[in-house]
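**Student:** Sequence below, structure please.
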Amino acid sequence: MNTPAHLIFGLTAFAKPGQAKITAAALAGALIPDLSLYLMAGWHLQVLGTSPDVVFGRLYFSDAWQSIFRIDNSMILWGMGLAYGLMFRAPVVIALCGAAMLHLGLDFLFHHDDGRAHFWPLTNWIFQSPVSYWDPRHFGNMIGPLEVAASLLCCAVLWRRFEGVGMRVLIVVLGLTEFAPFIIFAIMFAGN
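**Tutor:** As a prediction, this is how the structure comes out:
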């Protein structure tokens, strides 16, 4: 799924009004599984000038990049963290690891040929979901709009839950970030 959707869902599930540490942990947990991709792709695209075809067609699937993704996308590792948080009743740890587990669960369900090894270190197996959040050959034309709709619904819930200006600005930015590509792609592919 798109990272803004993960952030929106993580905040909806785990953020708490008036509890900045828990809310920040939910935001961080929703982001961390994608962070290495942003850092590595950003470095290659912006600093090294590597073409997007190489970054997303070759490097993304390389052993080097996948070895990093195995760690930050491991349901085993995040699950252990969540179990620790639950065992010791640590709300910040629960929000961090819970949001990460939510992210990974959604990725597991909605990545067809670009998934990750979610069960590392037990196995390097990568599940190929029959559906994709983006690829129209695997129902992306249906899942994508559902993702946007669910994200906007969650933004409405967050808007009602949080009254602070900073949080409301974040909610609007995340909602626009999630919705804008949907509109752009709809315009680009309207004739297809």
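**Student:** contacts, neighbours, all on C-alpha from now
**Tutor:** Will do.
**Student:** show me the contacts for Ala25.
**Tutor:** Applying C-alpha atoms under 8 Å, 6 or more residues apart in numbering to Ala25 gives the contacts 15, 92-93, 95-96.
**Student:** which among these end up buried?
**Tutor:** The neighbour-count criterion (16 or more other C-alpha atoms under 10 Å) marks 15, 92-93, 95-96 among these as buried.
**Student:** Tabulate those in TSV, adding columns for secondary structure and distance to Pro33.
**Tutor:** Listed next are the buried ones among the contacts of Ala25 as TSV, based on DSSP: H, G, I helix; E, B strand; the rest coil; distance: C-alpha to C-alpha, whole Å:
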residue	secondary structure	distance to Pro33
Ala15	coil	18
Val92	helix	17
Val93	helix	15
Ala95	helix	14
Leu96	helix	11
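**Student:** Out of those, the closest to Cys154 would be?
**Tutor:** Checking the buried ones among the contacts of Ala25 against Cys154 by C-alpha to C-alpha gives Ala15 as the nearest, at 12.0 Å.
**Student:** before we go on, could you also do this sequence so I can check it against the first one:
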Amino acid sequence: MHTPGHAVINLAILSGAVTPEHTLPIVAGAILPDVPIVVLYLREHYLRGLPEERIWSESYQRPFWLNLIHGAHSIPLTLLGTLVGVATGSSLVAIFFGSMLLHALGDLPVHAVDAHRHFLPFSHYRFISPISYWDPRYHGRKVALVEALLVAGATAWLWRDSSLTARLLLSAVLAWYAFSYWKAFLR
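**Tutor:** This is a model prediction of the structure:
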């Protein structure tokens, strides 16, 4: 899934069970697993001037980046963090890692050739899904549309209880999804 969608969907899933003080840990946990990917991309593209093809085929494949990215998407590690938060009575820690866990679970079924090692440190197994959220060879056009519709539904769910600032952010996410879908599949 795309990073902004993780934040919106995680907020919709978890918002009914938590207080407003948990909003930041939910969003941070939803976004954090993809931060290394963003850092890698910005570093390689803007500082080193590498084209996207080389970033994904070479830089992304380096062990340091793969271990960092896949570790951030580890279901056992995020589950452990969630359980530590629960065991210590820290709802903020539990919610943060719970949101990371939802991110990993959301990515599991929609990564084909770019699948993460979701079961680190116990296994290097990569579930190669038959569908992808971005790759047209694996139904990317349809999966991306379903993802965008899920984010739109989650936005509608969150809208009624949102502040003006939150509504502006949710609107920006929807606009980004529309533009991204157009750019990737319609132009």
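**Student:** And the TM-score between these chains?
**Tutor:** TM-score of the superposed chains, computed with TM-score structural alignment, normalised by the length of structure 2, equals 0.92; 187 aligned residues with a C-alpha RMSD of 1.9 Å.
**Student:** about what we covered before: which of the contacts of Ala25 of structure 1 are still contacts in structure 2?
**Tutor:** Here is what carries over to structure 2 from the contacts of Ala25 of structure 1, by both residues aligned by TM-score structural alignment, their matches' C-alpha atoms under 8 Å: 92-93, 95-96.
**Student:** Would you mind checking which of those is nearest to Val47 of structure 1?
**Tutor:** Leu96 (30.4 Å).
**Student:** Spit out the contact partners of the closest one.
**Tutor:** Leu96 of structure 1 makes contacts with 22, 25-30, as judged by C-alpha under 8 Å, 6+ apart.
**Student:** Filter the residues you listed down to the ones in helices?
**Tutor:** 22, 25-30 (DSSP state H).
**Student:** Touching the helix or strand hosting Phe179 of structure 1 from outside, list them.
**Tutor:** Per DSSP states H and E: Phe179 of structure 1 is located in helix 165-188. Outside helix 165-188 of structure 1, the residues that touch it by C-alpha under 8 Å, 6+ apart are 2, 4-5, 7-8, 144-145, 148, 151-152, 155, 158-159, 162.
**Student:** one step back: now distance to His111 of structure 1 too, for the buried ones among the contacts of Ala25 of structure 1, in JSON lines please.
**Tutor:** Shown next, in JSON lines, are the buried ones among the contacts of Ala25 of structure 1 (distance: C-alpha to C-alpha, whole Å):
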{"residue": "Ala15", "distance to His111 of structure 1": "26"}
{"residue": "Val92", "distance to His111 of structure 1": "28"}
{"residue": "Val93", "distance to His111 of structure 1": "27"}
{"residue": "Ala95", "distance to His111 of structure 1": "24"}
{"residue": "Leu96", "distance to His111 of structure 1": "22"}
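**Student:** Surely Phe127 of structure 2 and Ala115 touch.
**Tutor:** Yes. Phe127 of structure 2 is within contact range of Ala115, at 6.3 Å (criterion: C-alpha atoms under 8 Å).
**Student:** mind listing what's buried in the helix or strand encompassing Ile94 of structure 1?
**Tutor:** Secondary structure assignment for Ile94 of structure 1, by DSSP H and E: helix 91-110. By neighbour count with 16+ other C-alpha under 10 Å, helix 91-110 of structure 1 contains the buried residues 91-104, 107-110.
**Student:** mean shift of the helix or strand that Leu152 of structure 1 is a member of relative to structure 2?
**Tutor:** Element membership for Leu152 of structure 1 (DSSP H and E) is helix 140-161. Superposed on structure 2, helix 140-161 of structure 1 shows a mean distance to its aligned partners of 0.9 Å (mean C-alpha distance after the TM-score superposition for structure 1).
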